[in-house]
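Asker: Pasting the sequence and the predicted model now:
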Amino acid sequence: MSLCFLRGYSSPRCSSSGWRGPATPVPAGSIGVRSMGSARRRLGPGVRFQECVEGCRAPRGPGPARGASADRLPSPALQSWPDPLALLAPQVLCRYQKLWNVQLRLRPALIAGIMKDSGNKPPAMLPRKGKYLRSDLRLQGEHFQVPIRFPKDFFSVILEKGSVSAMRFLTALSMQRPELLEKVSRELWMRVWSRDEDITEPQSILAAAERAGMSAEDARALLEKTATPQVKNQLMETTEAACRYGAFGLPVTVAHVDGQTHMLFGSDRMELLAHLLGEKWMGPAPPVLSARL
């Protein structure tokens, strides 16, 4: 459902702890990570990823030649299948953003366009995968400490309703109020995959925005912008960028490290991302963070 972009420097602006239980969730979609420094070492600038949301602050100064970045992307403004797993990797990155000294950025994304462009199919469309998905989601929810509950009308949510309206709202939010993007994205994901609530109707989107801290007036004004060419084009541009990187589903992480590009697919690739960035992996819910809460 959305793209995350991380850029690391000494004083990240993002929220500190991500989600540690039912009280706080996070978005779905594509991810980008750029590591520019850490308490242990300073890294030089990574490859610039223009498609990633909100624009980035430059690192404080030059460092060794090494630069690292990873980028998570979305899909075209066609029909979208909301993805229950697309939340997990962004959520983990929210938990690690201070531990790894990175800035997390979220970029709204649709998955249907990526599927169509790559010729891929949603797992639920394949009988054996669909049967496996229910038990797999339950275990992944426990492992990642993210409450996941199947919607009663699962196939309607996945294949009919989609999430285009919600993703356009998040795109508009990323352009106008990026500081609220993480919270609203989480709330929209939670409506579908934890509370079995709608995210397609205007009132549903407004309810999610207000629950995440937006005023009713601001949320309504932003909703009106979702029909503008600027918002639609921005969502399409991010989608096309995902396809250029070779995405075939979500979540996807594209890491630029030492002049090489690595594409990582799935929420279970965060350990490999840590390896690429030269950071320590402590599981999806790091104990260091738990001790601080």
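Answerer: On my side now, so go ahead.

Asker: all contacts plus neighbour counts: C-alpha atoms, from now on.
Answerer: Will do.

Asker: Could you find the closest non-adjacent residue to residue 243?
Answerer: Of all residues not flanking residue 243 in the chain, residue 114 sits nearest, at 6.2 Å (CA to CA, 6 or more residues apart in numbering).

Asker: Hmm, that neighbour is touching residue 245, no?
Answerer: No: counting by CA atoms under 8 Å, residue 114 stays clear of residue 245, with 10.7 Å between them.

Asker: any idea how far the strand or helix carrying residue 253 is from the chain center?
Answerer: Using DSSP states H and E, residue 253 sits in strand 252-257. How far strand 252-257 lies from its chain's middle: 14 Å, per CA atoms, centre = their mean, to the nearest Å.

Asker: Outside of it itself, list whatever touches it.
Answerer: 29-34, 46-47, 66-73, 245, 261-266, 273, 276-277 (CA atoms under 8 Å, 6 or more residues apart in numbering).

Asker: List the ones among these that fall in helices.
Answerer: 273, 276, 277 (DSSP state H).

Asker: Between these, which sits nearest residue 195?
Answerer: Set against residue 195, the nearest of these by CA to CA is residue 273 (30.6 Å).

Asker: check contacts around the residue nearest to residue 243.
Answerer: Residues in contact with residue 114 (CA under 8 Å, 6+ apart) are 74, 75, 76, 120, 239, 242, 243, 247, 248, 249.

Asker: Would you reformat those as TSV and include secondary structure and distance to residue 146?
Answerer: Below are the contacts of residue 114 laid out as TSV (DSSP: H, G, I helix; E, B strand; the rest coil; distance: CA to CA, whole Å):
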residue	secondary structure	distance to residue 146
74	coil	22
75	coil	24
76	coil	27
120	coil	26
239	helix	26
242	helix	26
243	helix	28
247	coil	25
248	coil	24
249	coil	21
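
Asker: Now for these: which two are most distant?
Answerer: 120 and 239, at 15.1 Å, using CA to CA across these.

Asker: if you count what's nearby, which of those two comes out ahead?
Answerer: Shown here are residue 120 and residue 239; by other CA atoms under 10 Å, residue 239 has more neighbours (28 against 14).

Asker: and the gap between the more buried one and residue 111?
Answerer: In this view, residue 239 and residue 111 are 8 Å apart by CA to CA, to the nearest Å.

Asker: want to compare, so here's the second one:
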Amino acid sequence: MTRKLEFFFDFISPFSCVAFHALPHQLGDLTKQVEYRPMFLGAVMQATGNRPPGMVPAKAKYLPQDIQRCCRRYGITFRMNPHFPLMNTRPALRAACALADRPDDQKRFIETVFHHVWAATDPLNIEDREQFAGILKQAGFDPEQVLAGAENEEAKAQMKANTDDAIARGAFGAPSIFVGEELFFGHDRLDYAREALEAG
């Protein structure tokens, strides 16, 4: 049976955005073995006693230059979202869960949201339903369908299950990457994750 790489992420995490774009660079043809698992980072942090890097003054000073450096490596633009960190990403995460049975659409949706949250010249206020609908329409989605999916009880349950699963398996932040039961934290551990995939 082909092994899979489970990619646990939250749109609120800029390093999840970096990791999403790093996946094809690091995995190549193995990218098709990625399973995207949206989780609510706030619940993970609370359950594990972790806290955002921005709350540590030295890290807060370091992170802006570090994330720009990481983005340059993968050829992506990064702009700090003025709505960060007060962003309720749960509806968008649930929408991503609702698209799980359409993997190509799900991946394109994730890419669209990451771009508009962390790269667009007019950063997305993810809680503004009208603005959100606008970027979805622009990307070729049916906004009503996607937004309805975000309110689907099955999608809500799936996001909670993803979050609980990540916590139970040892995740403490985002992105959290699993190959089997082995955890790899952060975009800069994808080479190790690739080795685990190749080992079968």
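Answerer: Thanks, I have the structure now. These numbers were taken from a predicted model, which means no experiment stands behind them.

Asker: which ones among the contacts of strand 252-257 of structure 1 are found in strands?
Answerer: Using DSSP state E, the members of these that fall in strands are 31-34, 68-71, 261-265.

Asker: Dump these into JSON lines; add distance to residue 103 of structure 1 and neighbour count as well.
Answerer: Below are those laid out as JSON lines (distance: CA to CA, whole Å; neighbours: other CA atoms under 10 Å):
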{"residue": "31", "distance to residue 103 of structure 1": "12", "neighbour count": "35"}
{"residue": "32", "distance to residue 103 of structure 1": "10", "neighbour count": "29"}
{"residue": "33", "distance to residue 103 of structure 1": "8", "neighbour count": "30"}
{"residue": "34", "distance to residue 103 of structure 1": "8", "neighbour count": "29"}
{"residue": "68", "distance to residue 103 of structure 1": "13", "neighbour count": "26"}
{"residue": "69", "distance to residue 103 of structure 1": "11", "neighbour count": "29"}
{"residue": "70", "distance to residue 103 of structure 1": "12", "neighbour count": "29"}
{"residue": "71", "distance to residue 103 of structure 1": "12", "neighbour count": "29"}
{"residue": "261", "distance to residue 103 of structure 1": "20", "neighbour count": "16"}
{"residue": "262", "distance to residue 103 of structure 1": "19", "neighbour count": "17"}
{"residue": "263", "distance to residue 103 of structure 1": "19", "neighbour count": "17"}
{"residue": "264", "distance to residue 103 of structure 1": "19", "neighbour count": "22"}
{"residue": "265", "distance to residue 103 of structure 1": "20", "neighbour count": "20"}
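
Asker: Residue 191 of structure 1: which of those is nearest?
Answerer: Of these, the one sitting nearest to residue 191 of structure 1 (CA to CA) turns out to be residue 31, at 21.1 Å.

Asker: check contacts around the equivalent of residue 100 of structure 1 over in structure 2.
Answerer: Aligned by TM-score structural alignment, residue 100 of structure 1 pairs with residue 30 of structure 2. When contacts are counted by CA under 8 Å, 6+ apart, residue 30 of structure 2 touches 194, 197.

Asker: Look up the average distance of stretch 106-114 of structure 2 to its aligned counterpart in structure 1.
Answerer: Superposed on structure 1, stretch 106-114 of structure 2 shows a mean distance of 1.1 Å to its aligned residues (mean CA distance after the TM-score superposition for structure 1).

Asker: matching residues in structure 1 for that stretch?
Answerer: Against structure 1, stretch 106-114 of structure 2 falls on residues 181-189 (TM-score structural alignment).

Asker: Same question for stretch 149-162 of structure 2.
Answerer: With TM-score structural alignment applied, stretch 149-162 of structure 2 matches the range 225-238 in structure 1.

Asker: Now do the SS call for the counterpart of residue 97 of structure 2 in structure 1.
Answerer: In structure 1, the residue matched to residue 97 of structure 2 (TM-score structural alignment) is residue 171. State at residue 171 of structure 1, reduced to three classes by DSSP: H, G, I helix; E, B strand; the rest coil: helix.

Asker: I'd guessed residue 171 of structure 1 sits against residue 108; true?
Answerer: Yes: if you go by CA under 8 Å, residue 171 of structure 1 and residue 108 touch, sitting 5.5 Å apart.

Asker: Find the residues that touch each one of those two.
Answerer: What both residue 171 of structure 1 and residue 108 touch, as defined by CA under 8 Å, 6+ apart, is the set residue 235.

Asker: Residue 90 of structure 1 maps to what in structure 2?
Answerer: When structure 2 is aligned by TM-score structural alignment, residue 90 of structure 1 is paired with residue 20.

Asker: Surely that match forms part of a helix?
Answerer: Yes: assessed by three-state DSSP, residue 20 of structure 2 belongs to a helix.

Asker: check contacts around it.
Answerer: Going by CA under 8 Å, 6+ apart, the list of residues near residue 20 of structure 2 reads residue 111.

Asker: for the one 5 residues further on, same thing?
Answerer: Residues touching residue 25 of structure 2, when contacts are defined by CA under 8 Å, 6+ apart, comprise residue 74.

Asker: Trace residue 199 of structure 1 over to structure 2, please.
Answerer: Residue 199 of structure 1 maps onto residue 126 in structure 2, by TM-score structural alignment.

Asker: ok, for its match, nearest residue in space, not its chain neighbours?
Answerer: Nearest to residue 126 of structure 2 is residue 132, by CA to CA, 6+ apart, at 6.2 Å.

Asker: re the thing from before, between the ones in strands among the contacts of strand 252-257 of structure 1, which sits nearest residue 80 of structure 1?
Answerer: For these, the nearest to residue 80 of structure 1 is residue 31 (17.3 Å; CA to CA).

Asker: State the number of residues packed around residue 27 of structure 2.
Answerer: Residue 27 of structure 2 has 19 nearby residues by other CA under 10 Å.

Asker: you'd agree it is up against residue 194?
Answerer: Yes: between residue 27 of structure 2 and residue 194 there is a contact at 6.0 Å, judged by CA under 8 Å.

Asker: quick one, helices of the stretch 1-150 of structure 1?
Answerer: Under the criterion DSSP state H, counting those that start in this stretch, helices of the stretch 1-150 of structure 1 are mapped to 88-96, 112-118, 127-144.

Asker: Please identify the deepest-packed of those helices.
Answerer: Most buried of the helices of the stretch 1-150 of structure 1, by mean neighbour count (mean count of other CA atoms under 10 Å): helix 88-96, with a mean of 27.

Asker: so how far does that helix sit from its counterpart in structure 2?
Answerer: Looks like 2.9 Å for helix 88-96 of structure 1 (mean CA distance after the TM-score superposition for structure 1).
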